[in-house]
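Peer 1: Fold the stuff below for me.
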Amino acid sequence: MTVSATAPDGVPEVTEGADLAELLLTALTALDADALGDGDVAVVTSKVVSKAEGRVVTGSRDEHLAAETARVVARRGPTTIVRTHHGLTLAAAGIDNSNVELGSAVLLPLDPDASARRLRVALLERTGRNVGVVVTDTAGRAWREGQTDIAIGAAGLVVAESFAGRVDAHGNELAVTAPAVADEIAGLAELAQGKLGGRPFAVVRGRADLVLPAGEHGAGAGSLVRAEGADLFGYGAREAVVRALRGEPDDVAPFGAAVEADELVGLLHAVLGVVATTDRHVVEVPRGAGERAVVLAFAHGWLPVAGHDDDADLRFARSTP
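Peer 2: Just a heads-up that it's a prediction; the model follows:
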């Protein structure tokens, strides 16, 4: 199998209202009349999508960070990692102040999957070619230095393959293997585009098996985002401690689903040395366990049951049914 990425030069500065399909096709035609074929994947950076959609704003990243943030995940020095309204976890909400006029910043597209769908439809109408489309942005990775491009928008593409239930050459059944192929395509395209090359478009060829029939846009890159609470790292290590100590009900979701009652009973004994009891729906802890029991329970999805007098034992119920 051969998979290739081609990124054309000669794309002019993109401004609000720009026709991205026309810009891409013009740049490709200068390379080769057949530079875009059925089954190819057209890749475009989120920055030029945002510029074309009028998402350039005046001011610094910090001035716009709060509005683009659903919640803060972690802060370390000048770096703020947030969950955006798209569900993406990115430094500074993906707001970029490079390759833009001084004093301006570029926000992410409002709906990257919708942006990808519009570009796919335009390319089909003008060329008759059925292609997939991926909108990319740059992201860091937990446990890894450096950054790579990922898919934040997609249309007409299988964004993740599923190998669950298949068997390898040695007869081992694969349980959870699910390559995020849209992200892999984004990373491959970035190698051809380069960070400073002025090449916001790329065409990836060789995975036509991932491209959906015309008119079928697929689940989009949004389907690659884990739901709130499904990520094992909903907060940074320090932030998790702070959120648990605060104990605000709105902060409980990123900690994930509530543990089973028996697990909480075991944790209370292992961490605090207290003997708790449970009927599976309520966990009861001696009042002497104090606030540490409240914090431990909160971090595991259990909240105090209100309405009992101060001398009674602490009682906890799941934060969600």
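Peer 1: only C-alpha atoms for contact and neighbour calcs from this point on.
Peer 2: Fine.
Peer 1: can you pull out the strands in the stretch 151-300 of the chain?
Peer 2: The residue ranges that make up the strands of the stretch 151-300 of the chain, judged by DSSP state E, counting those that start in this stretch, are 201-205, 277-278, 282-285.
Peer 1: From the contact counts, what lies against the second one?
Peer 2: This means strand 277-278. If you count contacts as 3 or more CA pairs under 8 Å, 6 or more residues apart in numbering; DSSP states H and E, strand 277-278 packs onto helix 261-267, strand 282-285.
Peer 1: Another sequence for comparison is provided below:
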Amino acid sequence: MEVFAVEGLPEVRPGDDLSALIDEHVDLQDGDVLTVASTIVSKAEGRHADLADFDPGDRAREIAARIGDVAGERKDPRFAQAVIEQSEEIILASPFILAVTRFGHITVNAGIDRSNVPGSDLLLLPEDPTASATGLCKALDVPVIVTDTSGRAFRQGQRGVAVGWAGLPACRDWRGEYDREGREMTATVEAVADELAATANLVTGEGSDGLPVAVIRDWEFGDHAGHDALFRDRESDFVRQALADYEYDP
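Peer 2: As a prediction, the model looks like this:
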């Protein structure tokens, strides 16, 4: 398969027609998968915010103080309040905030970005990234994955992940198929939306690269079952359950 970043996109502003901007800068083909960074989706959808917009409550002040004690520096409780308001649940309050977003993604600080946000303090994740992907998918007639970068438990570093998708299943389900020895696979589910997001991140880069869109060409889902249950539910997520009872003790 071929993977390449889309060059020349301008700075995206609130109200911009993102599908039209992308269409002007790349000739999409049948079978392409388009990956779009959540940052430009958020910018087009006006998801900018300022710290002054958030009035910290007692919980936000407590969280900021706890993280500040660990870090050895003062933390702004207004940022903690922003994270609380963008979250369905706070799983960890220190040494960092691990939050469940309202659309089911679990990430640090509810995915709120503080870099590359001209004219504002913060950039919030899209309210519904799958709905955003669906709109782009319909307009551009190719599958779309809205991506973000996220850290990984047990490993250093970040990688691209899917936070929304449309036009393809998020997961390739190998259960019921057979390996080379004829054994039936009973557990293997491949998170292809995440794998494609991570692949795109290799060419879009981080920081000042300014390449938020990539095209994945000549990749095929294959003759497999698929489903969209990428985010574990609470009942089957044993790590999440364990973290609910965890208290950080420096």
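Peer 1: got the contact list for the aligned partner of E127 of structure 2 in structure 1?
Peer 2: Taking TM-score structural alignment as the alignment basis, one finds that E127 of structure 2 is matched in structure 1 by L110. Residues touching L110 of structure 1, when contacts are defined by CA atoms under 8 Å, 6 or more residues apart in numbering, are absent altogether.
Peer 1: Kindly provide the distance from L110 of structure 1 to A67 of structure 1.
Peer 2: Between L110 of structure 1 and A67 of structure 1 the distance is 12 Å, computed by CA to CA, to the nearest Å.
Peer 1: Then G266 of structure 1?
Peer 2: The separation that G266 of structure 1 has from A67 of structure 1, given CA to CA, amounts to 41 Å.
Peer 1: higher neighbour count, the two?
Peer 2: When G266 of structure 1 and A67 are compared for neighbours, G266 comes out ahead with 16 against 11, by other CA atoms under 10 Å.
Peer 1: Would you mind finding the most buried of the strands of the stretch 151-300 of structure 1?
Peer 2: Between these, strand 201-205 has the highest mean count of neighbours, a mean of 25, where neighbours are mean count of other CA atoms under 10 Å.
Peer 1: Which stretch of structure 2 is that strand matched to in the alignment?
Peer 2: Correspondence between strand 201-205 of structure 1 and structure 2 is established over residues 213-217, with TM-score structural alignment as the criterion.
Peer 1: That stretch vs structure 1, average distance?
Peer 2: Compared with structure 1 after fitting, stretch 213-217 of structure 2 deviates on average by 0.6 Å (mean CA distance after the TM-score superposition for structure 1).
Peer 1: Give me the residues contacting that stretch.
Peer 2: When contacts are defined by CA under 8 Å, 6+ apart, stretch 213-217 of structure 2 is touched by residues 1-6, 31-37, 196, 200, 203-204.
Peer 1: before we move on, the earlier item: and the strands of the stretch 151-300 of structure 1 as a markdown table, adding distance to V121 of structure 1?
Peer 2: As requested, those are exported to a markdown table (distance: least, CA to CA, whole Å):
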| stretch | distance to V121 of structure 1 |
| --- | --- |
| strand 201-205 | 16 |
| strand 277-278 | 57 |
| strand 282-285 | 54 |
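Peer 1: Of these, which is nearest L23 of structure 1?
Peer 2: Checking the strands of the stretch 151-300 of structure 1 against L23 of structure 1 by CA to CA gives strand 201-205 as the closest, at 9.1 Å.
Peer 1: Could you tell me how far the closest one lies from the centre of the chain?
Peer 2: In terms of CA atoms, centre = their mean, to the nearest Å, the centre of strand 201-205 of structure 1 is set 22 Å apart from its chain centre.
Peer 1: Check stretch 124-134 of structure 1 too.
Peer 2: Averaged C-alpha coordinates place stretch 124-134 of structure 1 at 25 Å from its chain's average position (CA atoms, centre = their mean).
Peer 1: cool, and stretch 218-227 of structure 1?
Peer 2: Centroid displacement of stretch 218-227 of structure 1 relative to its chain, using CA atoms, centre = their mean, is 8 Å.
Peer 1: Once you drop chain neighbours, what's closest to R205 of structure 1?
Peer 2: Using CA to CA, 6 or more residues apart in numbering and skipping the chain neighbours, the partner closest in space to R205 of structure 1 is D40 (4.9 Å).
Peer 1: Tell me the counterpart of the one you found in structure 2.
Peer 2: Under the alignment (TM-score structural alignment), D40 of structure 1 pairs with D32 in structure 2.
Peer 1: repeat for V56 of structure 1
Peer 2: Matched across to structure 2, V56 of structure 1 falls on H48, judged by TM-score structural alignment.
Peer 1: Any idea how many residues pack against its match?
Peer 2: Taking other CA under 10 Å as the neighbour definition, H48 of structure 2 ends up with a count of 21.
Peer 1: coming back round to it: pipe the helices and strands packed on strand 277-278 of structure 1 into JSON lines and attach distance to A154 of structure 1 per row.
Peer 2: Output for these, formatted as JSON lines (distance: least, CA to CA, whole Å):
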{"stretch": "helix 261-267", "distance to A154 of structure 1": "40"}
{"stretch": "strand 282-285", "distance to A154 of structure 1": "44"}
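Peer 1: For A169 of structure 1, grab the count of nearby residues.
Peer 2: If you count neighbours by other CA under 10 Å, A169 of structure 1 ends up with 6.
Peer 1: What does it correspond to in structure 2?
Peer 2: A169 of structure 1 maps onto R180 in structure 2, with residues paired by TM-score structural alignment.
Peer 1: ok, now how distant is its match from C171 of structure 2?
Peer 2: Distance check for R180 of structure 2 against C171 of structure 2: by CA to CA, it reads 22 Å.
Peer 1: again with N116 of structure 2
Peer 2: Spatial separation of N116 of structure 2 from C171 of structure 2 under the definition CA to CA is 31 Å.
Peer 1: Ok, G222 of structure 2 next?
Peer 2: Counting by CA to CA, the gap between G222 of structure 2 and C171 of structure 2 amounts to 12 Å.
Peer 1: Also A187 of structure 2?
Peer 2: Distance from A187 of structure 2 to C171 of structure 2, counting by CA to CA: 13 Å.
Peer 1: Show me the helices in the stretch 101-250 of structure 1, by range?
Peer 2: Under the criterion DSSP state H, counting those that start in this stretch, helices of the stretch 101-250 of structure 1 are mapped to 112-127, 181-193, 237-246.
Peer 1: Quick check: which of those is buried the most?
Peer 2: Each of the helices of the stretch 101-250 of structure 1 was scored by mean neighbour count; the highest is helix 181-193, a mean of 23, by mean count of other CA under 10 Å.
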